[in-house]
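Participant: this is the structure alone, sequence omitted:
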């Protein structure tokens, strides 16, 4: 089932404005908590936006299941359903870049993906401070602010990208990472939403991640693929699937040529 992409985009924007932007810069001490560590924040805005998105999205596709980041944090078994069930799922990160949000940095967004039978069918990334949405539908291309996105032009300068490699393990941390750091210019991936938008727009060339959650990546991977990019694991070239993976590098690029160049370095 394909839902109306513009209707979903409108719902995301409305909820982001009402539940997230109204709290930006106004969080009380009791509005902020942490999850896995002192820098893994969750706020009242995350919870409120997720609850609103769940209600709205299930209203559009009642037969789908819902997996939100905050719900999965409370019950990790929710993500196991992606491996054992073959139905439809809404995968949602209500507030990606929560650390930025808490610290007043205007780089945070909402990410929504629709998965059917293990396949990413549609994706939305809403850059909340900029009020812009990237939308992708499998086989129908991708757009940013309503303008069709196309494959990035070939690079004539050094490649630039994002890194989120703190969870690499074994040889990937000890051997691959030092070579990667020496070969390519990167900056920290502080917000998956903005990283994927910038990849799709050709502002950056690649991202590398070592802790891969479906709510951070499914929508962005679809959008990048729709413009001719690639998302796959460096270890064996296995394509990204909407699952939880930790320890090995996921490389996402705006073109297949760049993926090959980086993975073989």
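Facilitator: Noted; the coordinates are in hand. This structure is a prediction, so every number in the text was calculated from the model and none was measured. Residues are numbered from 1 along each chain as shown.
Participant: please count neighbours and contacts with C-alpha atoms only from this point.
Facilitator: OK.
Participant: can you give me the helices for the stretch 101-250 of the chain?
Facilitator: Remark: helices assigned in the stretch 101-250 of the chain by DSSP state H, counting those that start in this stretch are 170-171, 177-183, 192-200, 214-226.
Participant: here's the one I want to compare it with:
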């Protein structure tokens, strides 16, 4: 494991607490998300910052259920859900000072979900003073989790509590890499330059779902992911999952990743691969992406 994402070495949650959280996420998906999939009416889908930034009744219902249960389990924790924070952005200012903060992305990949594409997930993280110390990435369609905790391995948790430890790839030269990069989320004047790097790779795309992009890297099925939309809920779970699987995680400018930072987050299979990617993408540092509450 690398030291690119400094975190405390002690686990933030007990095994019993982690089991409770896994069960909670499963219940929320079974109650609020899966019953609505491919059954949403137009009045159950709304927009936030633009026509492609969607929110559905499933997002709202799942977040309310998860947040309510977490606040009962952890009365003194700060709970930051995507939908609540989008309407109340002042809560984001409390993250850096919070000893324990839960972030919730109730349906990551809402555009996919709303369009009937079965590629979406639920993400939850625990932060200590803005640093991720626990991450959970759930696929409701398959009913499995990728979880990671400070000081421990990254695991795939399947039904019947079957577990498998995950490792990132060994990386390699640019021409051999498979990864993800978000052309639509970088500044307009940098989009063509970013797209021009794509032929250099073995394969590069976007899944429109940070949960599954991070899962692919953490499980050794892809080599890197570049994130350009810095929110409190889109990245911390994936960042710790990739790091604890052996990857290298840092902001594109080389600084440590902390929730609340502006710019770009680059997660790669190892430090050497991360360095090659940073050199390729460093033109983006001239125009850092702005944080959004979407």
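Facilitator: Arrived safely, thanks for sending. In this text the structure is predicted, and so the values were computed from the model without any measurement.
Participant: got JSON lines for the helices of the stretch 101-250 of structure 1, with mean neighbour count and distance to residue 94 of structure 1 too?
Facilitator: JSON lines is the format used below for the helices of the stretch 101-250 of structure 1 (neighbours: other C-alpha atoms under 10 Å; distance: least, C-alpha to C-alpha, whole Å):
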{"stretch": "helix 170-171", "mean neighbour count": "10", "distance to residue 94 of structure 1": "32"}
{"stretch": "helix 177-183", "mean neighbour count": "12", "distance to residue 94 of structure 1": "31"}
{"stretch": "helix 192-200", "mean neighbour count": "25", "distance to residue 94 of structure 1": "11"}
{"stretch": "helix 214-226", "mean neighbour count": "27", "distance to residue 94 of structure 1": "9"}
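Participant: can you redo these as a markdown table with distance to residue 40 of structure 1?
Facilitator: Converted to a markdown table, these look like this (distance: least, C-alpha to C-alpha, whole Å):
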| stretch | distance to residue 40 of structure 1 |
| --- | --- |
| helix 170-171 | 24 |
| helix 177-183 | 23 |
| helix 192-200 | 14 |
| helix 214-226 | 14 |
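Participant: distance of the counterpart of residue 197 of structure 1 in structure 2 relative to residue 122 of structure 2?
Facilitator: When structure 2 is aligned by TM-score structural alignment, residue 197 of structure 1 is paired with residue 215. The gap separating residue 215 of structure 2 from residue 122 of structure 2 is 12 Å, by C-alpha to C-alpha, to the nearest Å.
Participant: shared neighbours of the two, which are they?
Facilitator: Both residue 215 of structure 2 and residue 122 are contacted by residue 137, under the criterion C-alpha atoms under 8 Å, 6 or more residues apart in numbering.
Participant: so which of the helices of the stretch 101-250 of structure 1 is nearest residue 96 of structure 1?
Facilitator: Residue 96 of structure 1 sits nearest to helix 192-200 of all the helices of the stretch 101-250 of structure 1, at 6.5 Å, using C-alpha to C-alpha.
Participant: now do the closest one and helix 214-226, the angle between them.
Facilitator: Counting by axes from the mean of the first three to the mean of the last three C-alpha atoms, to 10 degrees, helix 192-200 of structure 1 lies at 10 degrees to helix 214-226.
Participant: and helix 192-200 of structure 1, what does it pack onto?
Facilitator: strand 109-116, strand 119-127, strand 206-212, helix 214-226 (3 or more C-alpha pairs under 8 Å, 6 or more residues apart in numbering; DSSP states H and E).
Participant: could I get those as CSV with distance to residue 260 of structure 1?
Facilitator: As requested, these are exported to CSV (distance: least, C-alpha to C-alpha, whole Å):
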stretch, distance to residue 260 of structure 1
strand 109-116, 27
strand 119-127, 23
strand 206-212, 11
helix 214-226, 15
